[in-house]
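Undergrad: have a look at this prediction, sequence included:
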Amino acid sequence: MTSVAATAAHDLRQPFLSLAGIRKAYPGVVALSDFSMTVSPGEVIGLVGENGAGKSTLMKILGGVAAPDAGMITIDGVERSSLNVADSMKAGIAFVHQELNLFDNLDVAANIFIGREPRRGGFLALVDNDRMHAMAAPLLRRLGAGFGPSTPLADLSLAQRQMVEIAKALSMDARLVILDEPTSSLPISETERLLETIEALRGEGIAVIFISHRLHEIERAVERVVVLRDGVLAGNLDRGEITHDRMVKLMIGRDLKAQVGTHEAKVGPVVLAAKGIRTEAYPHHELDISLRSGEILGLAGLVGAGRTELARVLFGIDAPLGGSIALEGADVRIPSATEAIKRGVFLVPEDRKAAGVLLDLPIAENITLPDLGTHATGLLVSRRKEVATAERERQRLGIRAPSVMTRTGSLSGGNQQKVVLAKWLAMSPKVMIFDEPTRGIDIGAKSEIYRLMRGLADNGVAVLMISSDMEEVIGVSDRIAVMHEGLISGTLDKKDFSQENILLLAVGRSIG
């Protein structure tokens, strides 16, 4: 049973919001076509689909930012053709975006009531801090927050900051909270806290739309899944029907091949060995790690364990406080990223938009930027050579774009990640370090990135993959190293892969 009617019948709660026959088109593309759904009080709905499926357009329509070309929106029995931002807020629709809109220099209460602060002092209209803190306290208690209204926002973790955003929504009498990729930057422990917050909202009769590419979290948290594909409602899944495979099949229209974790790697000799490495984050802890040819080594651990700091040392961005690095058996110094690139050690960074690509440049210039000398004729860069290299890599990686002169910032997250990868593949890597390689990328693009990583390993490249996604680490790695407070607390072979073992090592305990 996956029809819209069957889904509406699954719950006797009366919907307070419904969309019927919604259509929205932009020049050259239909973003939504004949889309319908309902939302009932206290209902937790998972909204999934690949990038470009129409999720963002749907959220803009619900937020009053975009008006549909056709269809009807009904709120509490009142029909209207569109919403504006004021209508959306009045209806109790609140958003918690992936990029949080908070201010580090203010405390929690000030962030909750920013722009709506209670005032005192007559014509001076001074902010009444005591009253504002008193108003914020019960909101935080409702969410089970472990911090108070006067806590500086700068002292909070990312998950706690998301709770501040949710408290802000509650302060505006939210009836529907829309969480857009809320766990994409969260470690395991803080993801659990957010899922508990979702349950608390549900218990208060507040509806939640949970948008995520992490399907195992959707599977755990929601009562119903709505799947979008190419702007069309691909189907609904009720609680008893929700499985990873069913969601994927509805999202991409086919069964997804098994993850590459079932592959038997042809492991060769050690390519890179780091011994006694000490970083600024953990100056008194010495870390040893080795990367072997033909192998994907997953690097797991809680946020703050030192994984990214290790990647930055191996790539020459930061100097180690101590220790040594050997490449293909010979001791080397990697004092800069330029030296790392010269030696065939490459990094795909965690934040691709800030550190991986130049969004305003075309694909071709991003791909050839680290190796301009090869593409120069005399003192001038040859556009012909640039385009030839970029076109070769575009075809090899399946980068979806009209041409290699397309602006990189106009691409989807998955295709931007492929551009980052393409610039290194054009230079014959020996070691590839991926830091959170699929963050914010949809399930179809994830599968392509995994296949590309496996292809690198099969060609003898040593691959290090840092990931906070437990399912990804287990599904893709040939071995898993786990970090805790700047040290490798343990290394797991495939026979020992399990979430329990990884978590035990991540908190510094041994496995039985």
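TA: Nice, I can see it.
Undergrad: please count neighbours and contacts with C-alpha atoms only from this point.
TA: Noted.
Undergrad: quick check: which element contains the residue nearest to residue 480 when sequence neighbours are not counted?
TA: Nearest non-adjacent residue to residue 480, counting by C-alpha to C-alpha, 6 or more residues apart in numbering: residue 298, 4.5 Å away. Taking DSSP states H and E as the definition, one finds residue 298 inside strand 296-301.
Undergrad: list the helices and strands the next helix or strand after that strand packs on?
TA: Next along the chain after strand 296-301, taking DSSP H and E as the criterion, comes helix 307-314. Counting contacts by 3 or more C-alpha pairs under 8 Å, 6 or more residues apart in numbering; DSSP states H and E, helix 307-314 packs against strand 296-301, strand 431-435.
Undergrad: just those strands: most buried one?
TA: Mean neighbour count (mean count of other C-alpha atoms under 10 Å) peaks for strand 296-301 among those, with a mean of 26.
Undergrad: contact partners of it?
TA: Here strand 296-301 makes contact (C-alpha atoms under 8 Å, 6 or more residues apart in numbering) with 291, 307, 453-454, 457, 462-468, 470, 473, 476-484, 502-503, 505-506.
Undergrad: how far does that strand sit from its chain's centre?
TA: Centroid separation for strand 296-301 versus its chain: 17 Å, with C-alpha atoms, centre = their mean, to the nearest Å.
Undergrad: ok, structure two:
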Amino acid sequence: MSAAPLTSSAPVLDLKGVSKSFGPVRALTDVSLRLLSGEVHCLAGENGAGKSTLIRVLTGALRRDGGDYEIAGEPVVAPTPASMRAAGVQAVYQELSLLPHLSVAENLFMGRLPARRGLLDRRGLRTRAREALDGVGLAAVDPDTVVERLPAATRQLVEIAKVLTAESVKVIVFDEPTTALTEEESARLLDHIRRLRDGGVAVLYVTHRLEEMFEIGDRVTVLRDGGLSESGPMSDYDEDRLITAMVGREVTSLYPESPSAQTQGDAGVPVLRVRGLRRTADAPSVDLDVRAGEIVGLGGLLGSGRSELLLSIFGADPISTGEIQIDGRMVKPSGPRSMMEAGVGLLTEDRKELGLLPELSIRENVTIASLRAGSRRGLLPGRDLAEEADRLLDSLRLRAGSYDQPVSTLSGGNQQKVLLARWLLTRPKVLLFDEPTKGIDVGAKGELYTVIGDLARQGLGIVVVSSYLPELLGLADRVLVLRDGAIAGELGSGASEEDVLRLASSASTDPAGTDEEGATHA
């Protein structure tokens, strides 16, 4: 671990005994947090542990019910987001605050655009934006580009650049900043955070990626059920102790045992069979088989075509040529509805934008894909459908006060369970997961992995796209690695992260060690 030595200077930010309730629900109880200049302080805990509430109190977005708050020794009485930014407290949230229809440069300096004689100084704006983008490794991004045209990972880095342009920054909160980033981009960001720390900035770092905490953290505070579980130097912890502090129990094995040994092996017709699929006329041809009870992983670098392949199979993206069979029956992917009716479900990477309907209740979000089959006049779920949805949610151990509450009130892990319940209600034969644990804590990850393993044991065909290589290798029976839209090779049990990266980045288009099926085995 390359962390700087802990400092004993006075805290730049000090929360003492903070409490916060939402009606009868106690979100924070007597929580204290002390941030020091030149230190990276990690905040750990499961979804629902109170991390987001604590961050919102810290940044002035929520008024605390009790406790003390000081910045540089001065009491903070009635904080607002504007007053906390003026005091030097900045935040990079998991949910981006960029305005999609404005340019990158305008987003970077919104509210403080440079002017000359009362008019916008566009040349000055471009110059300052160029410096800010270069500082986070976005030299190839044009400051005049409209934000909505940028990929998710680039937008995340623009958000970070925006925060770094503020003056008199004392504290920066990073809330899941690497969720949408590649390994290379994540490493670049962590290097930038180290430079901020070495420059005397106090950093509060929130992530579900435990390896990032150990790589960059000087100190860690763990929340559990809205209270303070533990706090201390990062060097006092290993992964097992940190997980135990977060979930209140030992997590002996995060990934389920492979169900493939209980399946028919190579016998029988694949539940999903893709042949000669081309997204465009000049795109590479992709072949893919998934058998009942099998979990197939799709690996590759950002831009390799993993998510696009899932969207094409699901009918959400058009294809130029190719055949898709579900359970031996030819299906034309004319749109998501045709694939849903054939027995295919897709859990998208961005559950908030492409999956959930935040204004609807939990139950309505679950039943919406099944309304045509089990509703009253196609508008509202019938009693049987609603009861089946509730039983599914119960079986997934969804944490909610009522299934009538808005789905937007749930944590990330519970929102993912809602999406999973939606597809299970359609009785699918194939489930496609795109980054299934994005933004989900370690406890919820373990629960979701167990569910995925159980679904495979029940005979579903599972395809998982994940940028987190331990997850990909831990879940999947075999991994297909994509490069430039083509399958570069296949890896079986015993493969390593290095094997995946070698196939994903190799210049060779004919990897060594292929068998008669075109598979490459570690």
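TA: That came in fine, so what should we check first? Computed from a predicted model, the values in this text were never measured in an experiment.
Undergrad: re earlier: can you flag which of the contacts of strand 296-301 of structure 1 belong to strands?
TA: 291, 462, 463, 464, 465, 466, 479, 480, 481, 482, 483, 484 (DSSP state E).
Undergrad: would you format these as TSV with neighbour count and distance to residue 257 of structure 1 included?
TA: Formatted as TSV, those follow (neighbours: other C-alpha atoms under 10 Å; distance: C-alpha to C-alpha, whole Å):
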residue	neighbour count	distance to residue 257 of structure 1
291	22	27
462	29	24
463	27	21
464	27	23
465	24	21
466	26	23
479	22	21
480	25	22
481	25	26
482	27	27
483	26	30
484	22	33
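Undergrad: the helix or strand where residue 31 of structure 2 lies: which residues count as buried?
TA: According to DSSP H and E, residue 31 of structure 2 maps onto strand 25-35. Of the residues in strand 25-35 of structure 2, 27, 28, 29, 31, 32, 33, 34, 35 count as buried by neighbour count, 16 or more other C-alpha atoms under 10 Å.
Undergrad: kindly report the same for stretch 150-168 of structure 2.
TA: Buried residues in stretch 150-168 of structure 2, counted by 16+ other C-alpha under 10 Å: 152-166.
Undergrad: same check, this time on stretch 430-447 of structure 1
TA: Judged by neighbour count (16+ other C-alpha under 10 Å), stretch 430-447 of structure 1 contains these buried residues: 430-447.
Undergrad: try stretch 344-354 of structure 2
TA: For stretch 344-354 of structure 2, burial by neighbour count (16+ other C-alpha under 10 Å) applies to 344, 345, 346, 347, 348, 349, 351, 352.
Undergrad: now that stretch: how far from the chain's centre is it?
TA: Stretch 344-354 of structure 2 sits 12 Å away from the centroid of its parent chain (C-alpha atoms, centre = their mean).
Undergrad: quick check: end-to-end length of it?
TA: Criterion C-alpha to C-alpha, to the nearest Å; first-to-last residue distance in stretch 344-354 of structure 2 is 16 Å.
Undergrad: one more: stretch 219-226 of structure 1?
TA: For stretch 219-226 of structure 1, the first-to-last residue distance is 12 Å (C-alpha to C-alpha).
Undergrad: what's it aligned against in structure 2?
TA: With TM-score structural alignment applied, stretch 219-226 of structure 1 matches the range 214-221 in structure 2.
Undergrad: equivalent analysis for stretch 477-494 of structure 1, please.
TA: Going by TM-score structural alignment: stretch 477-494 of structure 1 matches residues 476-493.
Undergrad: what does residue 32 of structure 2 align to in structure 1?
TA: By TM-score structural alignment, residue 32 of structure 2 lines up with residue 36.
Undergrad: meant to ask about residue 464 of structure 2
TA: Mapped onto structure 1 by TM-score structural alignment, residue 464 of structure 2 lines up with residue 465.
Undergrad: if we can go back for a sec, quick one: which of the helices and strands packed on helix 307-314 of structure 1 is nearest residue 338 of structure 1?
TA: Within those, the stretch nearest residue 338 of structure 1 is strand 431-435; the backing value is 14.4 Å (C-alpha to C-alpha).
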